[in-house]
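In: Here is a sequence with its predicted model. Questions after.
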Amino acid sequence: MTDPETLAVYAAKVDEYNALTSSGAARDPLLHAFLAALPKGAAVLDLGCGPGHSAAAMAQAGCEVTATDAVPEMVALAAEHDGVTARIATFNDIIETDAYHGIWANFCLLHAPRADMPRHLAALRRATKPQGILHIALKSGTGEKRDRLGRYYTYYTDAELTGLLAKAGFTVTDRATGREKGLDGAPADWIALRAHA
């Protein structure tokens, strides 16, 4: 993610976002399913990690965790968690090859322009080990817009996202949907897909 306005919102609201997400990881059934599908001691990337609560849960589960975010204030919080290696990086900075057993891209790639998504997914596929797992969650719908806070969003349907993953070399194995409030307080529909390399 490189949109300056979106990055500025997260930097300004880092404490509020940290509080909003602090208890979610521990009770997230999608995260538990993701971890259960990984080998013991798996190398995992938490892409767009935010304050690092999911990364911390992965580390507590015995994973070797790399957490990246484009907002320095978020990376600083993520780095405070035991067992988490956190660094500042945009989606464009993921250049590894066969590095991760699993990639957790939870509500982060929704901030990338639609035109960039194929390139980002291809980079994640290269970074994933053979038979590795990708979790991706986005707000569902169509089009692109900014929310009331000024954050840029791209919305996807299940069919569009499944097709993009297939073109990148992933096979979708599990899906979930839901609706909940985010940082802007507005309820939004979401879709989460788990795919194998």
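Out: That came through fine.
In: Please count neighbours and contacts with C-alpha atoms only from this point.
Out: Noted.
In: isn't there a strand covering residue 86?
Out: Yes. Counting by DSSP: H, G, I helix; E, B strand; the rest coil, residue 86 is part of a strand.
In: Which secondary structure state is assigned to the residue lying closest to it once chain neighbours are set aside?
Out: Leaving aside its sequence neighbours, residue 86 sits nearest to residue 67 (CA to CA, 6 or more residues apart in numbering; 4.5 Å). Judged by three-state DSSP, the three-state class of residue 67 is strand.
In: Would you check that residue 67 makes contact with residue 90?
Out: No. Applying CA atoms under 8 Å as the test, residue 67 and residue 90 come out as separate, 11.3 Å apart.
In: ok, the two, which is more surrounded?
Out: More neighbours surround residue 67 than the other of residue 67 and residue 90, with 27 against 15 (other CA atoms under 10 Å).
In: how far away is that one from residue 156?
Out: For residue 67, the distance to residue 156 equals 25 Å [CA to CA, to the nearest Å].
In: before we move on, what about residue 60?
Out: 32 Å.
In: this is the comparison structure:
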Amino acid sequence: MSNARDHDRVRRSYDAVAEEYRRRIGGELADKPLDRALLAALVEQNEPGAPLADLGCGPGHVAAWLAERGVRPVGVDVSPEMVALARRAHPGAEFREGDLLDLPAEDGEFGAAVALYSVIHLHPAELRPAFAEMHRVLRPSALLLLAFHLGTEVRHLTEWWGHEVDVDFRFFEDDTVIEPLRAAGFAVEARMERTHYPQEAETRRGYVLARRLP
């Protein structure tokens, strides 16, 4: 299992690329029809009036998209620079600094949650405790949407868009994600995969939609 040093490497790496990340990724949903459809399904099934968590929110573009559709998003990210960017760019949403293993939220605070490519920085042994935290902050029967890169490799970057970084991107097979998800108290309702869009890194993408059990 990883330790605080590993999470600090992720934090410092995303701090370093935050502005460039926002510039390159901040408008990505315009070119991702499947992602928009899945997010729309999450919005439709979110408990009325309940906040919806965007876990690993980056510069806040997904939270902003959710806010435009009438929900109250709360973005959470490990990178202080990302959170600062998100707050400046999207004042209509709430953003908090926090780790997936220790979410800054009350028990049962959220009516749904999305975690797009945020678990990819966790060690496999950290998935179950991360999902247990998601279970804690979700209301009974709330939905969780996950997205991740499919495979078994680990890509380590020391340079990213001209910035010095030290970060691992972990690819997971479906069952590597689904087994700890079920063990943490979720029932899987849908799973799917797609190839990359032209503007994306050339990886296959996995999606899992799961419901928190009471």
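Out: Perfect, thanks for sending it. Given the structure is predicted, the values throughout are model-derived calculations rather than measurements.
In: any idea how far residue 65 of the first structure is from the most centrally placed residue in the first structure?
Out: Centroid check for the first structure by CA atoms, centre = their mean gives residue 105 as the closest residue, at 2.2 Å. Residue 105 of the first structure sits 13 Å away from residue 65 of the first structure, going by CA to CA.
In: how about the strands of the first structure, start to end?
Out: 43-47, 64-69, 84-88, 100-106, 128-139, 144-146, 152-154, 171-181, 187-196 (DSSP state E).
In: In a markdown table, list these along with distance to residue 165 of the first structure.
Out: Formatted as a markdown table, the strands of the first structure follow (distance: least, CA to CA, whole Å):
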| stretch | distance to residue 165 of the first structure |
| --- | --- |
| strand 43-47 | 16 |
| strand 64-69 | 21 |
| strand 84-88 | 25 |
| strand 100-106 | 13 |
| strand 128-139 | 10 |
| strand 144-146 | 19 |
| strand 152-154 | 16 |
| strand 171-181 | 7 |
| strand 187-196 | 8 |
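In: coming back round to it: the second structure: which residue goes with the residue nearest to the centre of the first structure?
Out: Under the alignment (TM-score structural alignment), residue 105 of the first structure maps onto residue 115 of the second structure.
In: pretty sure its match is touching residue 58, no?
Out: No. Contact criterion CA under 8 Å: residue 115 of the second structure and residue 58 do not qualify, at 10.7 Å.
In: Aligned counterpart of residue 134 of the first structure in the second structure, please.
Out: Residue 134 of the first structure maps onto residue 144 in the second structure, by TM-score structural alignment.
In: How about residue 95 of the first structure, nearest residue that isn't a chain neighbour?
Out: That would be residue 123: by CA to CA, 6+ apart, it lies 6.5 Å from residue 95 of the first structure.
In: What is the equivalent residue in the second structure for the one you found?
Out: That one, residue 123 of the first structure, aligns with residue 133 by TM-score structural alignment.
In: for its match, what are its contacts?
Out: 100-103 (CA atoms under 8 Å, 6 or more residues apart in numbering).
In: now, among those residues, which is nearest to residue 50 of the second structure?
Out: residue 103 (17.1 Å; CA to CA).
In: Nothing else from me, thank you.
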